[in-house]
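1. mind folding the following:
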Amino acid sequence: MSLKQALWLSLACLATVFIARRTFASDPSRGALWRVVETCVAAKRALNVSLPCVQVNLGQHGSPGTVVLRPPWKETHTLVVPTTRLVGIEAPALQQPEAAAYWQAALAARRFVVEAAKGRVHVEDVALAVNSRGSRTQDQLHIHADCARPEVLAALRLHDAELGSAWKPLEFLESLGFPHDNQRFFGIKIAADEIGTSNIFERLTDLPGSRRDLSRVGVAVFSAPPNGSRQDFYVVAAPGRDSQAEDLLDHSCVLARGVAADDSPANVQR
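-> Presented below is the predicted three-dimensional model:
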């Protein structure tokens, strides 16, 4: 590459970063995130760079594409977003088998949270979440990845033996009192050999009450305790018009600071 070409590439990348960050940070509309995704995809196709995203996978051989990005001024908070226009958790296309690829991409993206935390957390400490329509701010499907709330992770692992393949109420999470006292939770456990092919969006249709309107459901995924080479996962569903599964994540990442669970923000009155 010549010096002129390198300079042009650098200027183009800087311009792309500037435009995308201004859009994501200042655009109050519910389409701002999608415009950032479009910018990242365009940069990947034209310049073979992922900026301003962390990673861009354009997809191939029938596998859908995704981008990984971080909201401005967030240390560990990471988003995994499809490169296809999907409004949110209720999108009918997410009931198709290929939608499992979005969860695979999100599980793989946990390493970016670990890297942002400078290795002070394990990948098993990172959780994933998708909010309901009533609690999200953007109308483009995005999976949040960040440190798990220590008390949520501890409670799930304490009750590991109670979780199986069928949805059951999680009163022990409800007793923690967030995001609000009347929020209900249901949980299942997915085996390590199933997580790569399991479409969690489709599993939500089996929630008690025959829930078909998934716009009123939030969902989060946590790692079970490692068992040798085996790694199972907990899936926690939070039904409700304004359910915000993201509240089960800890964007301050107290786990990376070695703060005890009793001192975490979830235990402070608010």
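
2. make it CA atoms for all contacts and neighbour counts henceforth
-> Will do.

3. give the buried residues for stretch 176-195.
-> For stretch 176-195, a neighbour-count test (16 or more other Cα atoms under 10 Å) marks Phe178, Pro179, Gln183, Arg184, Phe185, Phe186, Gly187, Ile188, Lys189, Ile190, Ala191, Ile195 as buried.

4. mind putting these into TSV with distance to Leu156 and secondary structure?
-> Putting those into TSV (distance: Cα to Cα, whole Å; DSSP: H, G, I helix; E, B strand; the rest coil) gives the following:
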residue	distance to Leu156	secondary structure
Phe178	15	coil
Pro179	17	coil
Gln183	16	coil
Arg184	15	coil
Phe185	12	coil
Phe186	11	strand
Gly187	9	strand
Ile188	10	strand
Lys189	10	strand
Ile190	13	strand
Ala191	15	coil
Ile195	18	coil
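
5. next up, the contacts around Leu158.
-> Under the criterion of Cα atoms under 8 Å, 6 or more residues apart in numbering, Leu158 has no neighbours.

6. how many residues are close by Gln5?
-> Neighbour count of Gln5, defined by other Cα atoms under 10 Å: 10.

7. and the strands in the stretch 151-270 of the chain, which stretches?
-> For the stretch 151-270 of the chain, the strands defined by DSSP state E, counting those that start in this stretch cover 168-169, 186-190, 217-223, 233-239.

8. I'd like the ones you listed written out as CSV, with distance to Val114 added.
-> Formatted as CSV, these follow (distance: least, Cα to Cα, whole Å):
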stretch, distance to Val114
strand 168-169, 31
strand 186-190, 23
strand 217-223, 14
strand 233-239, 18
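
9. next, the structure of the following sequence, for comparison with the previous one:
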Amino acid sequence: MTPPRRVTALAASFLPLLFAPAFADSDVLWKIVHDRCAVQTAPCLSVNTAEHYAMLKDLNGIAQFLLIPTDKITGIESPDLLNPATHNFFADAWAEQGDVDSRLPHAIPRDGLSLAVNAQQARSQNQLHIHIDCLSTDARAVLKADADRVGTDWAPLPDAIAGHQFTAIRVKGETLGDFNPFLALAKTLKDPAKDMGGHNLVVVGANFAEGPGFIVLTDVAKPGMGGEDVQDHSCAIEH
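-> Purely as a prediction, here's the structure:
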């Protein structure tokens, strides 16, 4: 689907910033959401004022979208994410799957959709954003093989994905409901306020023997390795 002309034109005005070196302006996403989307929606596709987030088509990939809070939340290290009153942005991101599907010839199967947040040292922008996109074919194969070995307590995933040795947990249900991956990760850490920023966090849809659910993945980021590594922005699984 071709993006609406008004969105394309406005988004184009940010091209020099978005493709500039990461150190050039780490607040580009915040400026887009705060200065433009919160005022007139475009270049975002939508703004959910009740849940405090906007949906923006990423310039990278054919169907990748970013869920970006409309409040200033720097990233996974933000103390705001440890507040149970903060909206469950991962649950919101899963509910926005239709935006991704609209750019593809077929809807992504449940176990082909992924939501990823990069660790503080593995990102270029200082505004929280969840990458919503296709899972890579390799990652999908690994998780399909390991799905029924993932339990309801955090444990190492048997196989590596894109060089990551993830720890994983199973979540049951069609939606994430009240399960907040940020809070679930924080509960495993000795000092969440200090340690959250070093972690990647990924949510992938799953089909377990007993029904639908999710596999949540996390690891301590190595240099240059983000949670986004499990995704395929060309969406090969749909071609």
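
10. superposing both, give me the TM-score.
-> In this superposition the chains share a TM-score of 0.85, using TM-score structural alignment, normalised by the length of the second structure; 229 aligned residues with a Cα RMSD of 2.6 Å.

11. hmm, back to that, between the strands of the stretch 151-270 of the first structure, which one is nearest to Lys74 of the first structure?
-> strand 217-223 (19.7 Å; Cα to Cα).

12. helices or strands next to that closest one in the packing?
-> strand 126-130, strand 233-239 (3 or more Cα pairs under 8 Å, 6 or more residues apart in numbering; DSSP states H and E).

13. with the second structure superposed, average distance for that strand?
-> With mean Cα distance after the TM-score superposition for the first structure, strand 217-223 of the first structure departs from the second structure by a mean of 0.6 Å once superposed.

14. name the nearest of the buried residues of stretch 176-195 of the first structure relative to Ala224 of the first structure.
-> Lowest distance from Ala224 of the first structure to those (Cα to Cα) belongs to Lys189, with 8.4 Å.

15. what residues are up against that closest one?
-> Going by Cα under 8 Å, 6+ apart, Lys189 of the first structure touches Leu163, Gly164, Ser165, Asp232, Phe233, Tyr234, Val235.

16. test my guess that the fourth one contacts Ala224.
-> To tie it back to what came earlier, the one meant is Asp232 of the first structure. Yes - Asp232 of the first structure is within contact range of Ala224, at 5.2 Å (criterion: Cα atoms under 8 Å).

17. quick one: which of those two has more around it?
-> Remark: of Asp232 of the first structure and Ala224, Ala224 carries more neighbours, 23 against 17, as counted by other Cα under 10 Å.

18. trace that one over to the second structure, please.
-> Aligned by TM-score structural alignment, Ala224 of the first structure pairs with Ala206 of the second structure.

19. pretty sure that match contacts Leu176?
-> No - taking contact to mean Cα under 8 Å, the distance of 11.7 Å between Ala206 of the second structure and Leu176 leaves them out of contact.

20. overlap in contacts, the two.
-> With Cα under 8 Å, 6+ apart as the test, Ala206 of the second structure and Leu176 both reach Gly213, Phe214.

21. got the helices and strands packed on strand 217-223 of the first structure as TSV, with distance to Arg85 of the first structure columns?
-> What follows is these, written out as TSV (distance: least, Cα to Cα, whole Å):
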stretch	distance to Arg85 of the first structure
strand 126-130	16
strand 233-239	24
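
22. now those strands in a markdown table, with mean neighbour count and distance to Ala20 of the first structure?
-> What follows is those, written out as a markdown table (neighbours: other Cα atoms under 10 Å; distance: least, Cα to Cα, whole Å):
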| stretch | mean neighbour count | distance to Ala20 of the first structure |
| --- | --- | --- |
| strand 126-130 | 27 | 23 |
| strand 233-239 | 24 | 32 |
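
23. what number of residues lie near Gly119 of the first structure?
-> By other Cα under 10 Å, the residues close to Gly119 of the first structure number 13.

24. aligned partner of it in the second structure?
-> In the second structure, Gly119 of the first structure lands on His106 (TM-score structural alignment).

25. matching residues in the first structure for the longest helix seen in the second structure?
-> As assigned by DSSP state H, the longest helix anywhere in the second structure is helix 137-146. Using TM-score structural alignment, helix 137-146 of the second structure lines up with residues 150-159 of the first structure.

26. nothing else from me, thank you.
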